[in-house]
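Engineer: Structure here, sequence nowhere to be found:
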């Protein structure tokens, strides 16, 4: 389980591997704060393509990131690569109404 931050053009990309649950809270918060501080990053992409499980604490972390990005006025959040059970959880939680999804 890791959260990796990369920067490409105007995007800060947070790539999560494995289970996205409360055990990633501290690491996700740290990488999210780093992403919000990156100069020129107008969009924060949360790459979920390698996530095989996510729970309600992960949903809360994503909502908190969205709130912080909105307060940062220069950043938007995009959720990408969700599939299988992860996509189903996001659909049930109506995240497509709150996030851009790809």
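Structural biologist: Arrived safely. This one's a predicted model, so the numbers in the text were calculated from it and none came from an experiment.
Engineer: CA only for contacts and neighbour counts going forward, please
Structural biologist: OK.
Engineer: Residue 91 belongs to a helix, doesn't it?
Structural biologist: Yes. Looking at residue 91 with DSSP: H, G, I helix; E, B strand; the rest coil, it is inside a helix.
Engineer: In addition, the following structure is provided for comparison:
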């Protein structure tokens, strides 16, 4: 999985591609926590090029969302489609996240 982050006008754009399993989820979590600790609060996670997310990946996204809310921030998920979109709907996480 490839993880790229870009600061666009104070929002952190997180571009993901590939599949997110346990190892990749841990890397993503660490990157986003470091950004939060350095003062960033607004995150847009682009899922356009993500083919699969396992349960640990979903768990990391939920943990990041919870942490962002604690610091009055937000996490928006963009571009989920196919199997990834179905996973969010089946787990009802589409009700937890702002999804576009």
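Structural biologist: Done, it's in. Note that the structure is a prediction, hence the values are computed from the model and not measured.
Engineer: Report the TM-score for the pair.
Structural biologist: The TM-score (TM-score structural alignment, normalised by the length of the second structure) is 0.89; 100 aligned residues with a Cα RMSD of 1.5 Å.
Engineer: Please say which position in the second structure residue 90 of the first structure maps to.
Structural biologist: Aligned counterpart of residue 90 of the first structure in the second structure: residue 88 (TM-score structural alignment).
Engineer: And the longest helix seen in the first structure against the second structure, how far off on average?
Structural biologist: Secondary structure of the first structure per DSSP state H: the longest helix is helix 56-71. Compared with the second structure after the fit, helix 56-71 of the first structure shows a mean deviation of 0.7 Å (mean Cα distance after the TM-score superposition for the first structure).
Engineer: quick revisit: next, count neighbours for the match of residue 90 of the first structure.
Structural biologist: When neighbours are defined as other Cα atoms under 10 Å, residue 88 of the second structure has 19 of them.
Engineer: Also residue 43 of the first structure?
Structural biologist: Residue 43 of the first structure has 19 neighbouring residues, counting by other Cα under 10 Å.
Engineer: Let me see the contact set for residue 72 of the first structure.
Structural biologist: residue 36 (Cα atoms under 8 Å, 6 or more residues apart in numbering).
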